[in-house]
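Undergrad: Only the shape, not the letters, is given here:
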């Protein structure tokens, strides 16, 4: 049990209303966690019974603090932070947009995918330190692979930066809090791409076509589901991973040996 606390463990999941985050929420709840979700929108389907939803923006320090406070006030503390909320760049390359538009896109992706993680970690640090908890972040194959996976320059920047954030937090918060990550590849989710100042568009608009591309791209020829990834988050948050910090699990079909 994380932190050696009696009773159910308490987890906060950002971006937990859909996609990988939703699968993690369901898996944690099914295994006895009390879960709080921070998301900017209502889920399409009801969250598991007992799961609290905090509507807010991960780019806001106040909203992250409110989500942590909800968990602490409702359940007496916090054991696990899953930083998962993210946005894609739509595969935009260096020369695909005028400089000003490219900079705007990069700032938005970095604000959600990196600064959002930083603010969640800052808000959750003290209660996690108190209970010797764990942080688990969602990275991407784009944290390591920069061509052929649909990533643009802004998304690759953000996901590489998030690796540095995970490693820094792991060093900063040791020995009381472990910080690890999962870097999936080839997973069909509801991930959306930034469009303009606040708009977004589907990334996986053609699931069958994209599934074929994913299978051709990875050595294992697999297309993973969010539900298949969720147990990895639970493992990293548990005492079964008590000797791991600053590590990244890469369920991507073997891209490193491609």
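TA: Cool, the structure landed. Just so we're clear, the structure is a prediction, and the values are computed from it rather than from any experiment.
Undergrad: drop to CA atoms for contacts and neighbour counts, all remaining ones
TA: Noted.
Undergrad: helix/strand/coil for residue 170?
TA: Three-state assignment for residue 170 (DSSP: H, G, I helix; E, B strand; the rest coil): helix.
Undergrad: Please compare the first structure with the one that follows:
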């Protein structure tokens, strides 16, 4: 059964997740699979085994290789969800890229423009394209969208975000709010804005943002009032919550598991 508060289908719920091969996205895929979802995943870099332990019957997760900046990639993963699993109930927009913490004076003009365009294309335009592809099927099912934001959607200093990443995540918050108004009442649109989560997030040139895990962990603990470093698997159930009947009255909202950064 579809699990949203809208129209229900006599089948298991179906999700599309972008950026589902690693980090928070991978944890979301695993959590959804463990709770009865069938999932089509779009990612540029697919895992070598193309599987997760939670996919016990080997038929809960299907993978599509593609770039979220490509409209056709979104169409293909949504079409796969329909053809393989019979519909769509949840779209999770999660794929993202970081700017490495750059300031406006750190690069020359051409280099800054290149980084900014890359980050905005992936972190904002990628969300728009995914929402466009999923909006029709989700309207039919009465489903929902959940997007990954960041503490950088609210904070601009002290969290490692550079100017391009902060701009993109602030813009993505606007995307969530606009979609929530635009697609109501048929589709609910919400977001999760983690902070202090060490993942495999990469910069535009492929470097790991959280290289040197011990130093990063110590810095994160010192940064947030709760002194916690959250794991992706601790964040993942929030996406399922936002797609559930328990959140039937929520749209345009953002859950902020950030260790208390917002009250610092």
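TA: Ah, there it is. None of these values were measured; they are calculated from a predicted model.
Undergrad: how about the strands in the stretch 101-250 of structure 1?
TA: 134-138, 178-182, 192-195, 199-202, 248-249 (DSSP state E, counting those that start in this stretch).
Undergrad: In the third one, which residues are buried?
TA: So the one you mean is strand 192-195 of structure 1. 192-194 (16 or more other Cα atoms under 10 Å).
Undergrad: Kindly report the same for the fourth one.
TA: Within strand 199-202 of structure 1, the residues that count as buried by 16+ other Cα under 10 Å are 200-201.
Undergrad: In a markdown table, list the buried residues of strand 192-195 of structure 1 along with distance to residue 101 of structure 1.
TA: Output for the buried residues of strand 192-195 of structure 1, formatted as a markdown table (distance: Cα to Cα, whole Å):
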| residue | distance to residue 101 of structure 1 |
| --- | --- |
| 192 | 18 |
| 193 | 14 |
| 194 | 12 |
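Undergrad: can you put the strands of the stretch 101-250 of structure 1 in TSV and add distance to residue 113 of structure 1?
TA: What follows is the strands of the stretch 101-250 of structure 1, written out as TSV (distance: least, Cα to Cα, whole Å):
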stretch	distance to residue 113 of structure 1
strand 134-138	9
strand 178-182	13
strand 192-195	11
strand 199-202	15
strand 248-249	16
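Undergrad: how about residue 102 of structure 2, what's its match in structure 1?
TA: If you follow residue 102 of structure 2 across to structure 1 using TM-score structural alignment, you land on residue 92.
Undergrad: And the helices in the stretch 151-258 of structure 1?
TA: Per DSSP state H, counting those that start in this stretch, the stretch 151-258 of structure 1 carries helices over the ranges 153-173, 207-217, 226-237.
Undergrad: equivalent range in structure 2 for the second one?
TA: Meaning helix 207-217 of structure 1. Counting by TM-score structural alignment, helix 207-217 of structure 1 corresponds to 213-223 in structure 2.
Undergrad: what does the longest one give?
TA: Under TM-score structural alignment, the match for helix 153-173 of structure 1 in structure 2 covers residues 163-183.
Undergrad: distance between that stretch and the chain's centre?
TA: 12 Å (Cα atoms, centre = their mean, to the nearest Å).
Undergrad: tell me which residues in it are buried?
TA: Here stretch 163-183 of structure 2 shows 163-173, 175-177, 179-180, 183 as buried, counting by 16+ other Cα under 10 Å.
Undergrad: what does it contact?
TA: 98-99, 101-104, 115-116, 119-120, 123-124, 127-128, 135, 139, 147, 149-150, 152-156, 187-191, 251-253 (Cα atoms under 8 Å, 6 or more residues apart in numbering).
Undergrad: Tell me the mean distance between that stretch and structure 1 once they are aligned.
TA: With mean Cα distance after the TM-score superposition for structure 1, stretch 163-183 of structure 2 departs from structure 1 by a mean of 0.2 Å once superposed.
Undergrad: Could I get the full set of helices for the stretch 1-150 of structure 2?
TA: 23-34, 71-85, 109-120, 126-141.
Undergrad: Show me what the last one is packed up against.
TA: Using 3 or more Cα pairs under 8 Å, 6 or more residues apart in numbering; DSSP states H and E as the contact criterion, the neighbours of helix 126-141 of structure 2 among helices and strands are helix 71-85, strand 90-93, strand 144-148, helix 163-183.
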